[in-house]
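**Student:** Prediction below, plus the sequence it came from.
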Amino acid sequence: MQTAMEELEANPLPGQTPDTYTVLVASWFSPETVTLCAERGYGTLDFSGNYRLHFGHVFLERVGAPPPASEQRQAASVFAPKSARILRALLAVPEHPWKVTELTAVTGVSAGLVSRVRQQLLERQWVEEVPGGIRLLAPEPLLSAWAEQGKDVEARLYRGYTLLHGQALGARLLRVMQGPNAGEQVIAAGVSAAQWMAPFLRESREQFYVTEKGFDLVRDELDLEPQATGENIVLRVVEEPEVFFDRVQPSPLSWTTSPVQTYLDLRREGEWGEEAAEHLRQKYLLPLIHGEIPAPVSPLRERLEALQRQRA
């Protein structure tokens, strides 16, 4: 839409004058696009029934109608596991102008998928074109849409109980987290991850994402027994490695889900989880994206830096 407005301004239509009020029409406009158009003096009208018209003393607005099914499917595809790798990269290194070739190399997805997702992100005004590639422009709308339209990570849930408590439990968990390839097999999740970033809640349960190998490691190290209720360890066993792709090490003592994945997981934990997610977003995630606090150790960021060194 940004490109369309620039084209209209550079090449006015026949009969168009500086006093002409132009209304842009599309199948659906996101709230962010409506705001962007209004700021440049354009009205908007979409086929879902949303509109915003403001000329002279006239102001007409109707918002809230959802996008057509085709738009919803397209939006959902952006948050599919492989596509979401691109989002994870953009959010993990938000200051970097990403080339298509870099996104392909770092994420391991095809150049065709990168190009399609790139176009959708540009259309939604979530990224912008800059010299050298695309860069994150609107992280908050992106995160909100992901939380609302994305799906839970596919995982087998295991609820277990360990007799270990206090320092004994902490020592065993530390041994797991500092073992060989720990960050590739076991990472703290949910509230357990948030404790390393922006503590908000204390919970009696520890939560982790694990691979099948990681599951065996944690179960054996903590002497876990299955527990239908009253569990104090929750393991989410994943087959696909997507949640490990952008993992971080906020402390030498622990590997966790990325701040983004931690935020998404908390948002799906009910009312208390939404409060914890908002706390994380305000106190850690957005300051991190805006460069106000140091970035944690991140293999994803390290892969990009290694790629840049190779091409230098």
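**Tutor:** Nice, I can see it.

**Student:** CA atoms for contacts and neighbours, from now on please.
**Tutor:** Noted.

**Student:** The closest residue to residue 162 other than its chain neighbours: how many residues sit nearby?
**Tutor:** Counting by C-alpha to C-alpha, 6 or more residues apart in numbering, the nearest residue to residue 162 once its immediate chain neighbours are dropped is residue 224, at 5.0 Å. Residue 224: 19 surrounding residues under other C-alpha atoms under 10 Å.

**Student:** Quickly note the distance from residue 224 to residue 276.
**Tutor:** Using C-alpha to C-alpha, to the nearest Å, residue 224 is found at 27 Å from residue 276.

**Student:** Please apply the same query to residue 288.
**Tutor:** Going from residue 288 to residue 276 by C-alpha to C-alpha gives 17 Å.

**Student:** Would you map the strands across the stretch 1-150 of the chain?
**Tutor:** Remark: strands assigned in the stretch 1-150 of the chain by DSSP state E, counting those that start in this stretch are 23-26, 43-46, 51-55, 58-62, 127-130, 133-136.

**Student:** also this one, for the comparison:
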Amino acid sequence: MPFRTEYEKNMLSGFTEAVNAIPGAHLTQEHVGAYDEGFDGVALFQLGSKKPRYFALEVKKNLYPRDLPQIVWTIKRNRTNHMGSKNLLVLLADTISNGAKEWMQAEGVGYYDNSGSLFLPTEEAYILIDRPTTKKQEKVIGSVFYGRRSEVLEALWERGRAWSSVKAIAERINAAPSLVSSTLQELERHDWIETQGNGPAKERRLTDWNGLLDAWTDHEQRRKPAATTKYFVPRLKAQAIPAALDSALAERRIDYEITGEFAGNVHAALFSSVSVIRARISAGQLAEAALEAIDARPVNEGFNLLSINESVELPFRRRIGELWIASPLRTYLDLLNTGGRGKDAAKMLREQKLQL
């Protein structure tokens, strides 16, 4: 009996091919779609001359930590009824989050996803193949880190251990409640937040700080860097550029924030010297006029001012001294992609300012 959908057939085919590529391994379909009580099929696995072992197979679209306990409990119950308890449960999915993979490794549940990542913790062999996520998978797993949705995360981070409602977050970042609500639901699936209450009174707060930041870090290092414009400001040393920029932008009521190495030094004194100022500046003709006012000249190299061309709000910037500075979290994320000592500095900033 074939799998019920083309997607399920493709997942089984990919899983079979991945297993059979292992030296000495052989996987054959025994019953596919044979059981309606809780899992999608059965396959027989053999490694060399060792005793064959049955795999109970379940196909899902995407897997996150929050989904797994109920899925695994249901399938293990039916696996015991039909096959005995000593055979391996294997979940197949197009996309499996890193947190879900870690959970299954800890619980001894096998998995396969469309990147080719494979985990089979059998008595005969412990097989773990970890492949980089595909672009398609990154769009699924990393969707909460894009655009306005990332501001929902930063709003929760800003609140620390305090509870937040959809309404409060939407007002904080000037976003639609529907966007905030859908983002929070996605965070729940990753098991990064906890909830209390119901309906309009439902509130959330972060619980897995490191899990969230690890995933965000991975996303930042994989994503295509934001477009930038390089400038050279003559007659000014790098340290003097932020004050000149602040004056010119404030005169024209243009929002901005200083990030990168300069902001890192404001938050944690990470660099002995700074040669390039990195800033987000609200785009437009007035911004161009402000840059002209400080004699910032577009260049391809030899720059001392870098404008990050992202169309984003700046709700979390901080007025420190006479300058607008990116938050420690945003500064950390930006440092990951500055090159040079950026990653080392980001690690130090995380240790000093982001351990909540």
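**Tutor:** Done, it's in. These figures come from a predicted structure and were not determined experimentally.

**Student:** Once they're superposed, tell me the TM-score.
**Tutor:** Superposed pair, TM-score by TM-score structural alignment, normalised by the length of structure 1: 0.72. Supporting alignment: 277 aligned residues with a C-alpha RMSD of 3.6 Å.

**Student:** Quick one: map the residue nearest to residue 162 of structure 1 onto structure 2.
**Tutor:** Taking TM-score structural alignment, residue 224 of structure 1 has residue 295 as its aligned residue in structure 2.

**Student:** Would it be right to say that its match lies in a helix?
**Tutor:** No - counting by DSSP: H, G, I helix; E, B strand; the rest coil, one finds residue 295 of structure 2 to be coil, located in no helix.

**Student:** pretty sure it is touching residue 235, no?
**Tutor:** No - with contact defined as C-alpha atoms under 8 Å, residue 295 of structure 2 and residue 235 do not form a contacting pair (9.1 Å).

**Student:** which secondary structure elements does whichever strand or helix holds residue 173 of structure 1 contact?
**Tutor:** Taking DSSP states H and E as the criterion, residue 173 of structure 1 maps to helix 166-177. For helix 166-177 of structure 1, the packing partners by 3 or more C-alpha pairs under 8 Å, 6 or more residues apart in numbering; DSSP states H and E come out as strand 186-188, helix 212-222, strand 254-256.

**Student:** To what extent does the last one diverge from structure 2 after superposition?
**Tutor:** In the superposition with structure 2, the aligned residues lie an average of 2.0 Å away from strand 254-256 of structure 1, counting by mean C-alpha distance after the TM-score superposition for structure 1.

**Student:** And that strand, what does it pack against?
**Tutor:** Going by 3+ C-alpha pairs under 8 Å, 6+ apart, strand 254-256 of structure 1 lies up against helix 166-177, helix 182-185, strand 186-188, strand 248-251.

**Student:** so the helix or strand that comes right after the shortest one corresponds to what in structure 2?
**Tutor:** Heading C-terminal from strand 186-188 of structure 1, the first helix or strand you meet, by DSSP H and E, is helix 190-194. Helix 190-194 of structure 1 falls opposite residues 260-264 of structure 2 when the two are matched by TM-score structural alignment.

**Student:** Mind listing what's buried along the matching stretch?
**Tutor:** 260-264 (16 or more other C-alpha atoms under 10 Å).

**Student:** Touching stretch 177-195 of structure 1 from outside, list them.
**Tutor:** With C-alpha atoms under 8 Å, 6 or more residues apart in numbering as the test, stretch 177-195 of structure 1 has contacts from 176, 200-203, 206-215, 244, 247, 253-257, 259, 262-263, 265-266, 280.

**Student:** Buried subset of these as a PyMOL selection?
**Tutor:** The following PyMOL line selects those of the contacts of stretch 177-195 of structure 1 that are buried, judged by 16+ other C-alpha under 10 Å:
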select buried, resi 176+206+207+208+209+210+211+214+215+244+247+254+255+256+257+259+262+263+265+266+280
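
**Student:** The equivalent of residue 27 of structure 1 over in structure 2 - how many residues pack around it?
**Tutor:** For residue 27 of structure 1, the aligned residue in structure 2 is residue 94 (criterion: TM-score structural alignment). For residue 94 of structure 2, the count of nearby residues is 21 (other C-alpha under 10 Å).

**Student:** How about residue 141 of structure 1?
**Tutor:** Other residues close to residue 141 of structure 1 by other C-alpha under 10 Å number 16.

**Student:** Right, I'll leave it there.
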